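A.B. asks: Show me how the following folds:
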Amino acid sequence: MGFGGISMPQLLIVLMILVVLFGTRRLGSIGEDLGGAVKGFRKAMKEEGEDKEKLDSKAQ
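C.D. replies: Presented below is the predicted three-dimensional model:
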């Protein structure tokens, strides 16, 4: 059994369909954009946590 009840052959078929529809360049750029978005989100969450810690330390 694979990811969420989807087997490996089914995942490969879906991947092949995506490559045919979008092409490898477009999928690469989508992956790059998604990775950048996740990186930015993590950075924002880290900065927010640091700001919250500073406020907590000043309050005490």
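
A.B. asks: drop to CA atoms for contacts and neighbour counts, all remaining ones
C.D. replies: Noted.

A.B. asks: How is Leu34 classified with respect to secondary structure?
C.D. replies: helix (DSSP: H, G, I helix; E, B strand; the rest coil).

A.B. asks: and it, what is it in contact with?
C.D. replies: Residues counted as contacts of Leu34 (Cα atoms under 8 Å, 6 or more residues apart in numbering): none.

A.B. asks: Please give the structure of this sequence too, so both can be compared:
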Amino acid sequence: MGAFSIWHWVVVLAIVLLLFGPGRLGNLGRDLGKSIKEFKGAMNDKDITPDKIDSQSTQASATVNQSEKSKV
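C.D. replies: Purely as a prediction, here's the structure:
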């Protein structure tokens, strides 16, 4: 009796379908798959290297410093 039986899962699934509806659950699954795909693509992106990140942050800080000087 420690584990849920199949009937428990059927009841839970029926309640979830009643609350959210099949269309909304389909959209949720599609959006989740899309975000996982984008995350994997970002993890495999070869354009961003530590050298480029350092140079971008240096350029950004230089821009901020120049804008602060122009305000004074």
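
A.B. asks: now the helices: where do they sit in the second structure?
C.D. replies: 6-20, 22-43, 50-71 (DSSP state H).

A.B. asks: gap between the last one and the chain center?
C.D. replies: In other words, helix 50-71 of the second structure. 27 Å (Cα atoms, centre = their mean, to the nearest Å).

A.B. asks: Gly23 of the second structure maps to what in the first structure?
C.D. replies: With the correspondence set by TM-score structural alignment, Gly23 of the second structure lines up against Arg25 in the first structure.

A.B. asks: count of neighbours near its match?
C.D. replies: Close neighbours of Arg25 of the first structure, defined as other Cα atoms under 10 Å, add up to 10.

A.B. asks: Next: Val16 of the second structure.
C.D. replies: If we define neighbours as other Cα under 10 Å, then Val16 of the second structure has 13 of them.

A.B. asks: Same check on Leu15 of the first structure?
C.D. replies: Other residues near Leu15 of the first structure come to 12 when the count uses other Cα under 10 Å.

A.B. asks: Give the equivalent position in the second structure for it.
C.D. replies: In the superposition onto the second structure, Leu15 of the first structure corresponds to Leu13 when matched by TM-score structural alignment.

A.B. asks: Could you report the distance from the residue nearest the centre of the first structure to Glu32 of the first structure?
C.D. replies: Residue closest to the average C-alpha location in the first structure (Cα atoms, centre = their mean): Val38, at 4.9 Å. If you measure Val38 of the first structure against Glu32 of the first structure using Cα to Cα, to the nearest Å, the figure is 10 Å.
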